[in-house]
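Asker: what would the 3D arrangement of this be:
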Amino acid sequence: MKIGLDIMGGDYAPKANVLGAIAAHQSLKADEHLVLIGDTQQIKPLLIEQGFDPELFEYVHTDEVIGMGEHPTKAIVQKPNSSIAVGFQMLKEGKLDSFASAGNSGAMLVGAVFSVKTIPGILRPCLTSIVPKLKGGLGLMLDVGANADCKPEFLQQFGILGSLYAEHVMQIENPKVALMNIGEEDEKGNMLSLAAFPLMKESNQFNFVGNVEGRDLFNDKADVIVCDGFTGNVMLKLAESFYVITIKKGLKDEFFDRFNYENYGGSPVLGVNAPVLIGHGISSPLAIKNMIFQSRDMITSNLVGKIQAAFQ
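Answerer: You can find the predicted model right below:
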């Protein structure tokens, strides 16, 4: 197994990424190898500084970096030797089993679709986010930003993708899938949710439990919550703010501690032909470590193969 990691992506690169790789290495099996992609002249001195043997990692040297504010499509084309572009080329050629980066999220989405391509039958790939539950355990929300505007068919497919991820990666048996709405009644919602509801209700590919409201995000009514990317991103950013507020107020609470993004790693891009993860731009070493573990779990569960089979 070869897990690709972009060392140059993120606000605290390369140091945070190198430290995260070192931390993850301690828990990886002998056949689970990290491939660090980036400027080796910056990477190896950091490893030596930490007293870590550089020979324990594999490296691919790159001398270009796609900045956080660059135009995604232009940057991928104009910087073919960037860590993101090279990572996706290796993923496409089968030299990596997964690729993760805390860099430019738009470039990661564009790179995933242009390199390993969307799985046949899937209309739009989507981004997911882990959601802590009040009584313990975790749920999943998707889409959280890849598709601000959606068609009803997109949401129905997000239900399939989310259910498969929850079952095979999160180990949730027969996950409950719900549609985010402004009311629980079948006839509630805007044009999108009204059209998506019957599609999801009639699907035999997941356990649909109906509509849920925003107040249900953290309870046990659903394991997987489906929404368009605009709604999902707003809800995600609001949830992230809860943890920041508790820190600023000096409050210590186990539930709100679980809102810390560092605990979960990155956001999987579901619907493409290989495991791809996008980390938070401010990813710390802990977040990078958990993103590596998340990459490993997507590989070992053969999630992409199961999604491909579901859409044949």
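Asker: going by C-alpha atoms from here, please, whenever you check contacts or count neighbours.
Answerer: OK.
Asker: from the chain's centre, how far out does the helix or strand hosting Ala178 sit?
Answerer: Assigned by DSSP states H and E, Ala178 belongs to strand 176-180. Offset of strand 176-180 from its chain centre (Cα atoms, centre = their mean, to the nearest Å): 19 Å.
Asker: tell me how many other residues surround the nearest residue to Tyr12 once chain neighbours are set aside.
Answerer: Spatial nearest neighbour of Tyr12, chain neighbours left out: Ile282 (6.7 Å); criterion: Cα to Cα, 6 or more residues apart in numbering. Neighbours of Ile282 under the rule other Cα atoms under 10 Å: 17.
Asker: contact partners for Ile282?
Answerer: By Cα atoms under 8 Å, 6 or more residues apart in numbering, the contact list for Ile282 reads 10-12, 102.
Asker: switch the cut-off to 10 Å
Answerer: Shown in contact with Ile282 (Cα atoms under 10 Å, 6 or more residues apart in numbering): 9-13, 16, 102-103, 261-262.
Asker: quick one more, to check against the first:
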Amino acid sequence: MSMLTIALDIMGGDHGPPVILSAALQAIQKHPDCHFTLCGHRDVIEPALADLRADARERVTVSHCEQVVEMGEAPTSALRTKKQSSMRRILELVETGEADACVSAGNTGALLTLAFYVLKTLPGVDRPALVSAMPTASHHKVFLLDLGANVNCTAEILFQYGVMGSVLAEQTAGIEKPRVALLNVGEEDIKGNAQVKYANQLFRNATGINYIGYVEGDDIFTDYADVVVTDGFTGNVALKSSEGLAKLVINEVKRQSRRNLMTRMMARVALPLLKTIYNSVNPDQYNGASLLGLRGIVVKSHGNASADAFYYAIHQAIQEARMRVPEKIKNRIETVLLEQI
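Answerer: Just a heads-up that it's a prediction; the model follows:
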């Protein structure tokens, strides 16, 4: 297997370079078959690499960038005035083939705008989609998209999302014939708005995709479907609500276990079980939303991600690069999407 190159935006994120560099060092040590290009200011990056072993340091390139896209900066400003930014550099490395994938925790709107401008979409794809894996009751993953790239989606775009999500589930989770569903306010055919009803017809008329119909919000986590399709507004609300609930459950378990001596003793006995529950719902391990539909691999980390969470985003990028996900999406589009034209 040839060595992959992953480009990392070191300057993005709410917590700045220290957290991103910590995750980068984890990835360098855990993935000896990968080369990493760290994009950002060299004065920030170089000191963090001082303690790396010589063999690991050989797999790291520092790409000096004078500019930083700020977290609150307007996407159009980033496009016009930040041509030397670390965010733009990682995308250009993917566009030229110098990197197989890139990861950023920076400004989401700016990343979407720059990625769309630099990489362009695949033939047959109108708009890219943000997609992420989420846990289910059976410990399988469900892929939810769109998570906020496009607030308003036509039926045709929702259909494209289903095709792309199906390819991602196949290639990164090893799911044969992923079950694709549309998120709706009810399971009956009469429910939903016009674009959801029309998208439902497109899915039912298509070949090569395992469409199972509508699902409601509470079915996202029941392992009813492997891919759940919706517009960016609804998807983002569903994602943030689920993450908030997971954090509430984790914090409540911690609070109750520390309430008194008896609960602390019970918590100690139940510690292995509590760790298993924590690991299954901890949002960190599901960090890393893929921007599907582009001519290259772009993974968006949460801006407030911890070092461990950002590492999971890097791992997602490596998985997609190994499986050549954009190429697989392009092939599927040619056989499924273009037949609808």
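Asker: just the strands in the stretch 1-150 of structure 1 please.
Answerer: Taking DSSP state E, counting those that start in this stretch as the test, the strands found in the stretch 1-150 of structure 1 are 2-6, 33-38, 58-61, 98-101, 126-132, 138-142.
Asker: dump those strands to CSV, plus mean neighbour count.
Answerer: Below are those laid out as CSV (neighbours: other Cα atoms under 10 Å):
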stretch, mean neighbour count
strand 2-6, 26
strand 33-38, 23
strand 58-61, 16
strand 98-101, 28
strand 126-132, 24
strand 138-142, 25
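Asker: will you turn these into CSV that also has distance to Met191 of structure 1?
Answerer: Listed next are these as CSV, based on distance: least, Cα to Cα, whole Å:
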stretch, distance to Met191 of structure 1
strand 2-6, 40
strand 33-38, 44
strand 58-61, 48
strand 98-101, 36
strand 126-132, 20
strand 138-142, 19
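Asker: which helix or which strand is home to the residue positioned nearest the centre of structure 1?
Answerer: Among the residues of structure 1, the one closest to the centroid is Ser267, at 1.5 Å (Cα atoms, centre = their mean). Per DSSP H and E, Ser267 of structure 1 falls inside strand 266-270.
Asker: list the helices and strands the strand holding Ala178 of structure 1 packs on?
Answerer: With contacts taken as 3 or more Cα pairs under 10 Å, 6 or more residues apart in numbering; DSSP states H and E, strand 176-180 of structure 1 sits against strand 138-142, helix 152-168, helix 191-202, strand 207-212, strand 224-226.
Asker: which bit of structure 2 covers it?
Answerer: Strand 176-180 of structure 1 lines up with residues 179-183 of structure 2 when matched by TM-score structural alignment.
Asker: just the buried positions in that stretch, please.
Answerer: Judged by neighbour count (16 or more other Cα atoms under 10 Å), stretch 179-183 of structure 2 contains these buried residues: 179-183.
Asker: ok, average deviation of it from structure 1?
Answerer: Mean deviation of stretch 179-183 of structure 2 relative to structure 1 after superposition (mean Cα distance after the TM-score superposition for structure 1): 0.5 Å.
Asker: measure the mean distance from the lengthiest helix in structure 1 to structure 2 post-superposition.
Answerer: Secondary structure of structure 1 per DSSP state H: the longest helix is helix 229-248. On superposition with structure 2, the mean distance recorded for helix 229-248 of structure 1 (mean Cα distance after the TM-score superposition for structure 1) is 1.0 Å.
Asker: where does that helix end up in structure 2?
Answerer: Here helix 229-248 of structure 1 aligns to structure 2 at residues 232-251, judged by TM-score structural alignment.
Asker: so can I have a markdown table of the buried residues of stretch 179-183 of structure 2 showing distance to Arg264 of structure 2?
Answerer: Converted to a markdown table, the buried residues of stretch 179-183 of structure 2 look like this (distance: Cα to Cα, whole Å):
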| residue | distance to Arg264 of structure 2 |
| --- | --- |
| Arg179 | 43 |
| Val180 | 44 |
| Ala181 | 43 |
| Leu182 | 44 |
| Leu183 | 41 |
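Asker: of these, closest to Val196 of structure 2?
Answerer: Closest approach between the buried residues of stretch 179-183 of structure 2 and Val196 of structure 2, by Cα to Cα: Leu182, at 7.6 Å.
Asker: that older thread, quick one: which of the strands of the stretch 1-150 of structure 1 is nearest Phe154 of structure 1?
Answerer: Closest among those, using Cα to Cα: strand 126-132, at 9.1 Å.
Asker: now do the contacts for Phe221 of structure 2.
Answerer: When contacts are counted by Cα under 10 Å, 6+ apart, Phe221 of structure 2 touches 134-142, 242.
Asker: corresponding residue for Val62 of structure 2 in structure 1?
Answerer: Val62 of structure 2 maps onto Tyr59 in structure 1, by TM-score structural alignment.
Asker: contacts only, for the closest residue to that match other than its chain neighbours.
Answerer: Using Cα to Cα, 6+ apart and skipping residues adjacent in sequence, the residue nearest Tyr59 of structure 1 is Leu36, 4.9 Å away. Contact partners of Leu36 of structure 1, counting by Cα under 10 Å, 6+ apart, are 3-8, 17-18, 21, 43, 57-61, 83, 87.
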